[in-house]
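Peer 1: Give me coordinates for this.
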Amino acid sequence: MNLLQAIDPIAFSLGPLEVRWYGVIIAFGIILAFIVAQREMVKRGFHPEYLTDLLIWAVPLAIVGARIYYVIFKWDFYSQNPEKIIQIWNGGIAIHGALIASFLTAYFFTKKRGTSFWKVTDVVAPSLLIGQAVGRWGNFMNQEAHGGEVTRTFLENLMLPNWIIEQMYIDGKYYHPTFLYESVWNFIGVIILISLRKVNLRRGEIFLLYIIWYSVGRFFIEGMRTDSLYLIGDLRTAQVVSLLGIIIALSLIVYRRITVKPVVHYLDK
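Peer 2: I've put the predicted structure just below:
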């Protein structure tokens, strides 16, 4: 067995400033997601600067939302250490908080611009999964968001390259690469959602199916993780939110199919 040294989470330094791989990867995910969404936005008739204007608001508010969400569910700690609430550089953000903040930002932004919330979110839904899939590799670089203990043989049977296996070797033990499970699940979702554009579903349904797809995967993968936020007792917050997301999205699909007239489809102008 040839053990490799764990990957340094610091990508590079600029004087006293250390730039972490986590931030570099998150930034790359945002850029890649933007490029994919931007092409589709223009095809769907939006002004070329529309998405940029939206992201100027959505990205910083998503970071704030991700932090607020995390702090709320770690309030026992932060209530005793309030000075650490703003210390986001020490870790502690949650993707569900980022998504909730992003959805709210998009809702009010589209209202102000007089455009369809459903049309915009349908277009960007695959890109959300792209950003999430890429972003999980930031967790990999930090050796976090992993699952329970496994054997090296288990990881080798997954046909993983050695550099992934060794990065999952933490404090003398190997762990489930749950970051990888979620990343793969999200990339599959990207392919499915982009393919559904050709099916020409009703407006809003690609976005709602995004919520369902991500939530199903997150529910099961969250059950494997060792760093979950908890609501009450052993009730994992992310699993509860995922279940609510599935229920709400399914209910909206049914409700809108019954009540929304006239019917507008994805490819309609």
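
Peer 1: Please count neighbours and contacts with C-alpha atoms only from this point.
Peer 2: Noted.

Peer 1: ok, His265 - how many residues close by?
Peer 2: Neighbour count for His265, taken as other CA atoms under 10 Å: 16.

Peer 1: typed the wrong thing, it's Gly65
Peer 2: Considering only other CA under 10 Å, Gly65 is surrounded by 23 other residues.

Peer 1: which SSE is it in?
Peer 2: helix 50-72 (DSSP states H and E).

Peer 1: And that helix, how far out from the chain middle?
Peer 2: Helix 50-72 has its C-alpha centroid displaced from the chain centroid by 12 Å (CA atoms, centre = their mean, to the nearest Å).

Peer 1: likewise stretch 37-45?
Peer 2: When C-alpha coordinates are averaged (CA atoms, centre = their mean), stretch 37-45 and its chain have centres 21 Å apart.

Peer 1: Before we compare anything, build this one as well:
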Amino acid sequence: MTLLNIQPLDRVFLQLGPITIYWYGVIIGTGVLLGLWLATRESERLGLSKETFVDLVLYAVPIAILCARIYYVLFQWDYYSQHISEIPKIWHGGLAIHGGLIGAIVTTVVFARKRGLSFWKLVDIAAPSIILGQAIGRWGNFMNQEAHGGPVTRSFLESLYLPDWIINQMYINGQYYHPTFLYESLWNIVGFILLLLLRKANLRRGELFLSYVIWYSIGRFFIEGLRTDSLMLTETLRMAQFISIVLIISAIAIWTFRRVRGLANERYKD
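Peer 2: Next up is the predicted model:
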């Protein structure tokens, strides 16, 4: 096969007359459903109603997607102000995870207060589901050939022992690129396993979620430095790296504050 014959994978999952279903949406939806299944099982084990996370997801997911899109569009306003019709087309990509997390967390705070539940208990249960959903969701970026890093050679990609179908998908407009979607997906899978192990350690309430925030943010900081499509805070500062630093510092500060003030006496399994 010559380079000129390399064709990207079809972004369309299914065509039903005028309705087009994209792999991007299917993959994101799969991550959400698998995460919901895991969270529901764990919440029942810890004494919550099995409907708790179903109800939460019905609110949190649409709001998270909306916030993820708004976040992305705001930082790409120079483009979207000239292409208004593109704003609702999330199947073209362009969902910022940090925006989605902000929307989901705010929704969970309100939900917990309305239901008389512990916010920290809910997010502790959800943490492994969130990072697993992120690991799966990155493959939507793969299908869209987005969220990649800088130029590399084919021999470099082959040295990573990647299958040809991944290497070929990283061939975009005549150039191979770093599969940063894969780096982050693998980092998140390791984080998912780590969080499952930390469940057994019976950390204090809130600390499992804070562990997720720290783990994800460390990986995102370094991987973001390889990407070519970063949302920029300034001409030289990547927004995701700045947010990652803020989240790491904030998570450590909250962890310390809650322990010092005696706000984290309950354990995960309590």
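
Peer 1: Quantify their similarity with the TM-score.
Peer 2: Once superposed, the chains reach a TM-score of 0.96 (TM-score structural alignment, normalised by the length of the first structure), with 268 aligned residues with a CA RMSD of 1.4 Å.

Peer 1: matching residues in the second structure for the helix holding Gly65 of the first structure?
Peer 2: Helix 50-72 of the first structure corresponds to residues 52-74 in the second structure, going by TM-score structural alignment.

Peer 1: what sits up against that stretch?
Peer 2: Stretch 52-74 of the second structure has contacts (CA atoms under 8 Å, 6 or more residues apart in numbering) with 36, 39-40, 43, 80, 87, 90, 94-104, 107-108, 111, 231.

Peer 1: so Pro179 of the second structure touches Val152, yeah?
Peer 2: No. Counting by CA atoms under 8 Å, Pro179 of the second structure stays clear of Val152, with 9.6 Å between them.

Peer 1: Who has more neighbours out of those two?
Peer 2: Neighbour count, other CA under 10 Å: between Pro179 of the second structure and Val152, Pro179 has more, with 26 against 15.

Peer 1: Quick one: map that one onto the first structure.
Peer 2: By TM-score structural alignment, Pro179 of the second structure lines up with Pro177.

Peer 1: so how far is His96 of the first structure from Tyr69 of the first structure?
Peer 2: According to CA to CA, to the nearest Å, Tyr69 of the first structure and His96 of the first structure sit 8 Å apart.

Peer 1: Compare those two (neighbour count), which wins?
Peer 2: Under the criterion of other CA under 10 Å, the comparison of Tyr69 of the first structure against His96 puts Tyr69 first, with 21 against 18.

Peer 1: Now Gln15 of the second structure. Nearest residue, chain neighbours left out?
Peer 2: Excluding its sequence neighbours, the residue lying closest to Gln15 of the second structure (CA to CA, 6 or more residues apart in numbering) is Ile21, at 6.2 Å.

Peer 1: What is the equivalent residue in the first structure for the one you found?
Peer 2: Using TM-score structural alignment, the equivalent of Ile21 of the second structure in the first structure is Val19.

Peer 1: same question, Gly137 of the second structure
Peer 2: Using TM-score structural alignment, the partner of Gly137 of the second structure in the first structure is Gly135.

Peer 1: Enumerate every residue touching the most centrally placed residue in the first structure.
Peer 2: Nearest to the geometric centre of the first structure sits Gln132, at 3.5 Å (CA atoms, centre = their mean). Each residue near Gln132 of the first structure by CA under 8 Å, 6+ apart is listed here: 29, 183, 186.

Peer 1: same thing but 10 Å
Peer 2: Applying CA atoms under 10 Å, 6 or more residues apart in numbering, we find Gln132 of the first structure in contact with 26, 29-30, 33, 95, 126, 182-183, 186-187, 214.

Peer 1: secondary structure class for the match of Gly137 of the second structure?
Peer 2: Here Gly135 of the first structure is recorded as helix under DSSP: H, G, I helix; E, B strand; the rest coil.

Peer 1: In this structure His265 of the first structure contacts Leu201, no?
Peer 2: Yes. Between His265 of the first structure and Leu201 there is a contact at 5.6 Å, judged by CA atoms under 10 Å.

Peer 1: Relative to Ala37 of the first structure, how far out is Ile63 of the first structure?
Peer 2: Here Ile63 of the first structure is placed at a distance of 20 Å from Ala37 of the first structure (CA to CA).

Peer 1: related to what we said a few turns ago, the match of Ile21 of the second structure: what secondary structure?
Peer 2: Under three-state DSSP, Val19 of the first structure falls in the strand class.
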